[in-house]
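In: Sharing a model that was predicted from the sequence below.
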Amino acid sequence: MNRVLAGLAPVLLGGTAAARRLGTDDTRVRTPLTVSRRIAVVSVGGGTGCTTTVAALAGLLARRRRGPVLAVDAAGGQAGLLRRCGSEAPGEPDVEAEREAAAIRRTARTAADARQGLARSVSGLHLLDLTEAGRARVPGQVWGAQVGPVARFFDLVLTDWGTRDAEESATLAAESHLTVVVGRAAPASAAAAATRALELAGSGPGESVLVLLADVAGTGAPTAAGLRAELRTRLPARPERVGNPVAPDRDDDPVLVLPFDRALAGAEGLDSRRSSARTRAAHLAAAAAVVDRVAGRIVPPVRPPATSSATTLATTGAAAGAPVRARRGVVS
């Protein structure tokens, strides 16, 4: 266990159980991948911390894994993924240089071509901003043209799509190995996130979804417990596993809670050293869950019944079919 994890363990739960869990999660994060994997991160509404979540997970994955990781900003929001990740690219953008770099990436034949002109964070994360001034959304074809030619040169490609409605999310999930749905731990937002997960399960090549809840009000544990039981009942069963999972009791958890940490709120260049041990452990567990799903440890589930998205999540008392207002869209 490295010095970062060793520093976390005594703080968390004060014993060897915490250290063992951290070590297990770190092993899961480092699982090798045979081919590049695409991860779409969508929010069910504003204020969920979607960009912060992508920045934290992508930065952690870039630090802990051997293969290169690419984070893409397609959200078009005010937070700015590159700013949150701590891009090393200084000064005003050189428009002509960016065009030349984009042209090289579109015909990339080597890893050097694929990284041409990309910003870089201090964690080693590669960054690509698809947003433009005055544009409130990033169309799907822009992602395809800019990211499609270079995706194979990265171990993992995480895209922050921001707030998307159910139809847009389904389009994104169809092109992704994993869809991460981000909501708040408040009952209505959590129910909307769980409903979206049920709608998307089985729609992508990896046929996998994961719900992450931002616990702003400190109510995440009971909210997540109810949704977890609900989703485990209603999501298609995963009777078989591939390989030899290092954490068979944890790698199929459909709902994880990320504590709200004021030290990270609005910060430029997320630095885990400013966050609490609890926050760092939660991010590590979430990153491990992401890798578990795209690494193929769990056999992809059978497609869920078409009616699964129309029922009510009794554990929260919120209407599962409530529409989510979209700020941005995607054109397939």
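Out: Perfect, I can see it now. Just so we're clear, the structure is a prediction, and the values are computed from it rather than from any experiment.

In: contacts and neighbour counts: CA atoms only from here.
Out: Fine.

In: For the biggest helix by length in the chain, which helices and strands make contact with it?
Out: The helix spanning the most residues in the chain, taking DSSP state H as the definition, is helix 277-294. Helices and strands touching helix 277-294, by 3 or more C-alpha pairs under 8 Å, 6 or more residues apart in numbering; DSSP states H and E, are helix 16-29, helix 50-64, strand 178-184, strand 255-259.

In: List of residues touching the shortest one?
Out: Going back to what we said before, that points to strand 255-259. Strand 255-259 has contacts (C-alpha atoms under 8 Å, 6 or more residues apart in numbering) with 185, 210-216, 218, 220-221, 224, 227-228, 278-279, 282-283, 286.

In: From the centre of this protein, point out the most distant residue.
Out: In terms of distance from the mean C-alpha position of the chain, residue 96 ranks first, at 31.6 Å (C-alpha atoms, centre = their mean).

In: quick one: it from residue 218, how far?
Out: 47 Å (C-alpha to C-alpha, to the nearest Å).

In: just residue 5 next, same as before
Out: On the measure of C-alpha to C-alpha, residue 5 and residue 218 end up 25 Å apart.

In: Which residue of the two possesses the greater neighbour count?
Out: residue 5 (19 against 12; other C-alpha atoms under 10 Å).

In: show me the residues around the closest residue to residue 125 other than its chain neighbours that make contact.
Out: Using C-alpha to C-alpha, 6 or more residues apart in numbering and skipping the chain neighbours, the partner closest in space to residue 125 is residue 62 (5.2 Å). For residue 62, the contact set (C-alpha under 8 Å, 6+ apart) comprises 68, 69, 123, 124, 125.

In: The first one touches residue 157, doesn't it?
Out: No: with contacts defined as C-alpha atoms under 8 Å, residue 68 does not count as touching residue 157, sitting 9.0 Å away.

In: here comes the other one, which I'd like you to weigh against the first:
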Amino acid sequence: MSLAAAAIAPALLGGAADRQAELEAADRAIRAPLALSRRIGFAQLAGGVGASTTVAAVAALIAVRRRSPVLAVDAAAGPRSLRWQAGLGTTAPAPVDARRTRPQSQADALAGLPLTDTGVAVLDVHGDDDRAATETAWAEHVAPLARFCPVVCTDWGVRGAGADLGGIAAASSTVCVVTRADRGALERALAAAGAVRTLPNRPDVVVAAVDVGRTGGRLPRGFGAGVGVPVVRVPFEPARRAAEPVRGADCSAATRAALIRLAAAVMAPAGGVR
């Protein structure tokens, strides 16, 4: 069972009325029609947080709920970036299909891209090495395709809090800062998110607090709410450290529920800690 397929079962949320209402609200946010392409950039300020796993899971959820392909862009360094997390291995991407250089339809825009069983098309924008891709390389590959792809999720990997996030913000309608859930890391992420909100294009900003060190429970409920940036807590998931990409059956119900909330938050951000 895929992560997305497992996540959409209401029973996984315990069957309680409030959980059911939350799921229905998240479902509406994910499925809502979009006036413009939603470009969602995921970045982490330090390594080892699980941003690539998070991008793969969220892109799959959105693709399943919208019943439409999602373009996922791999711009992060390292062997376990988005392409690997999506179950497509680490082999070099195929040569650029000529139809993607001047696309006239979504079929042209996705031509030659590997497609996962959940409907995620993965575009690798790295050069000949495995270093993180630049914003310029991203724009060169993605700009011709964006108008045919309602949702574009980019794994930017580890980026600095200054100019790096500024470049990502310029390429995004929503920036999701993925961080550890402990106090110090979350404070830094909230500070970076607050700065991103003030940039000229004023992107929406969400913080995904992954409880890698299982320290998130020590934070008081509502921690960071004064910044006005949604914070979605994602529980620690041992399956993230497996030798194979994470499957839905390997994740806890709490993790799947958190990913639903995160998918809804990046599609329709609103203030609050969840």
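Out: Arrived safely, thanks for sending. Everything numeric in this text was worked out from a predicted model, so none of it was measured.

In: who has more neighbours, residue 68 and residue 157 of the first structure?
Out: Taking other C-alpha under 10 Å, residue 68 of the first structure and residue 157 do not tie; residue 157 has more neighbours (24 against 18).

In: for the more buried one, helix, strand, or coil?
Out: Three-state assignment for residue 157 of the first structure (DSSP: H, G, I helix; E, B strand; the rest coil): strand.

In: Distance of the alignment partner in the first structure of residue 195 of the second structure relative to residue 75 of the first structure?
Out: Taking TM-score structural alignment, the alignment pairs residue 195 of the second structure with residue 199 from the first structure. Distance, residue 199 of the first structure to residue 75 of the first structure, using C-alpha to C-alpha: 21 Å.

In: more crowded one of those two?
Out: The neighbour comparison of residue 199 of the first structure against residue 75 (other C-alpha under 10 Å) goes to residue 75, with 30 against 24.

In: do you know how far the more buried one is from residue 275 of the first structure?
Out: Distance from residue 75 of the first structure to residue 275 of the first structure, by C-alpha to C-alpha: 25 Å.

In: circling back to that earlier point, could you turn the buried ones of the contacts of residue 62 of the first structure into a PyMOL selection?
Out: Entered in PyMOL, the line below selects the buried ones among the contacts of residue 62 of the first structure, by 16 or more other C-alpha atoms under 10 Å:
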select buried, resi 68+69+123+124+125
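
In: Pick out the residue nearest the middle of the second structure.
Out: residue 55 (3.2 Å).

In: Which secondary structure element is home to the residue nearest to that one when sequence neighbours are not counted?
Out: Once flanking residues are discounted, residue 55 of the second structure sits nearest to residue 155: 6.3 Å by C-alpha to C-alpha, 6+ apart. Using DSSP states H and E, residue 155 of the second structure maps to strand 151-158.

In: For the next helix-or-strand element following that strand, buried residues please.
Out: Tracing the chain C-terminally past strand 151-158 of the second structure and defining elements by DSSP H and E, one meets helix 163-170 next. Within helix 163-170 of the second structure, the residues scored as buried using 16+ other C-alpha under 10 Å are 164, 165, 166, 168, 169, 170.

In: which position in the first structure aligns with the fourth one?
Out: Right, the one you point to is residue 168 of the second structure. Match for residue 168 of the second structure (TM-score structural alignment): residue 172.

In: so what's that match up against?
Out: Per C-alpha under 8 Å, 6+ apart, neighbours of residue 172 of the first structure: 40, 140.

In: show me where the stretch 51-200 of the first structure has helices.
Out: Assignment of helices within the stretch 51-200 of the first structure using DSSP state H, counting those that start in this stretch yields the ranges 81-85, 95-106, 111-114, 140-147, 166-173, 187-200.

In: which stretch among the ones you listed comes nearest residue 23 of the first structure?
Out: helix 81-85 (24.7 Å; C-alpha to C-alpha).

In: The closest one vs the second structure, average distance?
Out: Here helix 81-85 of the first structure, set against the second structure after superposition, deviates by a mean of 1.1 Å using mean C-alpha distance after the TM-score superposition for the first structure.

In: Surely the residue nearest to residue 55 of the second structure touches residue 77?
Out: No: here residue 155 of the second structure does not reach residue 77: they are 9.5 Å apart, not a contact under C-alpha under 8 Å.

In: Who has more neighbours out of those two?
Out: Remark: of residue 155 of the second structure and residue 77, residue 155 carries more neighbours, 28 against 18, as counted by other C-alpha under 10 Å.

In: dump the residue contacts of the residue in the first structure that that one lines up against.
Out: Aligned by TM-score structural alignment, residue 155 of the second structure pairs with residue 160 of the first structure. By C-alpha under 8 Å, 6+ apart, residue 160 of the first structure lies in contact with 40, 41, 42, 50, 51, 54, 71, 72, 73, 74, 75, 81.

In: The first one -> the second structure?
Out: This points to residue 40 of the first structure. Match for residue 40 of the first structure (TM-score structural alignment): residue 41.

In: that older thread, out of the helices and strands packed on helix 277-294 of the first structure, deepest packed?
Out: strand 178-184 (a mean of 30; mean count of other C-alpha atoms under 10 Å).
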